[in-house]
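Student: got a predicted structure here, sequence first:
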Amino acid sequence: MQSDSRNAQLPALLFLIFLAAASRLLPHWPNFGPVGAMALFGAAMFDRKWMAFMVPFAALYLSDLALNNLWYAEYYEGFFWGFNAWVYAGFGITVLMGLGLLRARQFSWLRLGGVTLGTTAIFFLLTNLGVWLGSPLYPQTVTGLVAAYTAGLPFLLNSLAGDLLFAALLFGGAQYLAPRPKTEKVRQRV
């Protein structure tokens, strides 16, 4: 029975990867997307925990290939296979925190909100640190670091809004679609 449950999760995994990758290719506000929420959702819901990592990483990689080689091809020489390690590390931490703090059987909206806020903040801190370290736009000083974080604030607000909205939709949908325990009807005697 356990393997049937796991095999039934494969279509959901593929659908989430497709949805997350497509969301990055469609017009949207910068950093407003479902990838972070899907990382948390996968961590809480998939029986095989490697699937929780597969959703954000596969979606990011596939959409990065399309974005970097179609939309932004003029910025790269030849076919670009690369990825941003800071972004992938941020989503990896998101999955790890989801694995440690979210459980499908112990769901709570308060816990989900707290984990979502925490992972969004960590993602922001980590990726903007990467921008500061790897970009000639910001001097390698405390002032440069503060400038990098300040420039990233609009992206933080969009990330937070997207993570909260998509986490609510994914977890709320799962709660709504979850099988309910059957209750016996009590017959009243007149």
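Tutor: Perfect, thanks for sending it. Numbering: from 1, shown residues only.

Student: can we go C-alpha only for contacts and neighbour counts from here?
Tutor: Will do.

Student: wait, isn't Asn128 in contact with Phe155?
Tutor: No. Using Cα atoms under 8 Å, Asn128 makes no contact with Phe155, being 10.0 Å away.

Student: quick check: chain neighbours aside, which residue is closest to Phe123?
Tutor: Of all residues not flanking Phe123 in the chain, Gly90 sits nearest, at 4.8 Å (Cα to Cα, 6 or more residues apart in numbering).

Student: neighbours around that neighbour, how many?
Tutor: Here the count is done by other Cα atoms under 10 Å, and Gly90 has 21 residues near it.

Student: please compare the first structure with the one that follows:
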Amino acid sequence: MKPRLSVILALLAVSVAVRLIPYVLAQFGMTVEPGNTVYPWNFSPFLPLCLFGGAMFARARMAYLVPFAAWLLGDLGVWALTGRADWAFYAHQPVIYLSVALVAFIGFSLRRGRSWKRVAGAGLGSSLAFFVFSNFGVWAFGGGAIYPLNFAGLVECYVMAIPYLRNTLVSMAVFLPVLFSRVALTKPTAVPGYRLASSRT
């Protein structure tokens, strides 16, 4: 089985669009700050695609480069829509990229077998890993402006991020079955063999 390029490109486009939708809505007066809106932050096919890429992309480096490029495109889109460079290039951004890479790395474990139990386990594990690492970055590099730089502040950061973890888990439950199904996968087409016709004189 190999990935169907059209489906992967479509979901990547949706991933970028989902990141930009709240900032587009902000142009019409909607509040875009995650704590002050009902927008379903972190509900996106992006992390499921990272996991899928680690499992299915023939070239390992593409499992990292494709999501990095998509995330960077989203960041640049946020900057273009808001004019806020600090929203596109933020202090904990390297931690986010490392968290994305970790999800892709977990996907490599599915190269040895892709039963539904293994896919579900990888989805759960990568969701938790992204939650732990990304929110640690928010706390550690926030300068104490949002959460105090002590243990209580770290706990508060994780507690406040639980709704985003929920949305990530829902994303995994929705998009992983699609990605590891015949919707996104196709059997390689066999190349027919030809024999040279014998020459006649």
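Tutor: That came through, no problem. None of these values were measured; they are calculated from a predicted model.

Student: can you calculate the TM-score here?
Tutor: The TM-score (TM-score structural alignment, normalised by the length of the first structure) is 0.76; 168 aligned residues with a Cα RMSD of 2.8 Å.

Student: between Asn128 and Phe155 of the first structure, which one's more packed in?
Tutor: Asn128 (24 against 17).

Student: just give me the match in the second structure for that one.
Tutor: Using TM-score structural alignment as the criterion, Asn128 of the first structure maps onto Asn135 of the second structure.

Student: how near is that match to Leu110 of the second structure?
Tutor: 26 Å (Cα to Cα, to the nearest Å).

Student: cool, and Ala152 of the second structure?
Tutor: Counting by Cα to Cα - Ala152 of the second structure and Leu110 of the second structure are separated by 37 Å.

Student: comparing the two, which shows the higher neighbour count?
Tutor: Leu110 (18 against 10).

Student: show me what contacts the alignment partner in the first structure of the more buried one?
Tutor: Matched to the first structure by TM-score structural alignment, Leu110 of the second structure sits across from Leu102. If a contact means Cα atoms under 8 Å, 6 or more residues apart in numbering, then Leu102 of the first structure has 40, 43-44, 111-112, 115 as its contacts.

Student: repeat that with 6 Å
Tutor: Counting by Cα atoms under 6 Å, 6 or more residues apart in numbering, Leu102 of the first structure makes contact with Ala44.

Student: now it: how far from Leu126 of the first structure?
Tutor: 22 Å.

Student: one more: Leu60 of the first structure?
Tutor: 17 Å.

Student: what about the two, which has more around it?
Tutor: Leu60 (23 against 16).

Student: what does Asn31 of the first structure align to in the second structure?
Tutor: So, by TM-score structural alignment, Asn31 of the first structure is matched to Asn42.

Student: that match contacts Val170, doesn't it?
Tutor: No. Applying Cα atoms under 6 Å as the test, Asn42 of the second structure and Val170 come out as separate, 9.3 Å apart.

Student: looking at those two, which is more packed in?
Tutor: The residue with more neighbours, out of Asn42 of the second structure and Val170, is Asn42; 21 against 15, by other Cα under 10 Å.

Student: I'd assumed the more buried one was in a helix, is it?
Tutor: No. According to DSSP: H, G, I helix; E, B strand; the rest coil, the state of Asn42 of the second structure is coil, so it is not within a helix.

Student: any idea how far it is from Arg166 of the second structure?
Tutor: 9 Å.

Student: could you list the residues in contact with the longest helix belonging to the second structure?
Tutor: In the second structure, assigned by DSSP state H, the helix with the most residues is helix 116-140. For helix 116-140 of the second structure, contacts defined as Cα under 6 Å, 6+ apart pick out 92, 95-96, 99, 103, 172.
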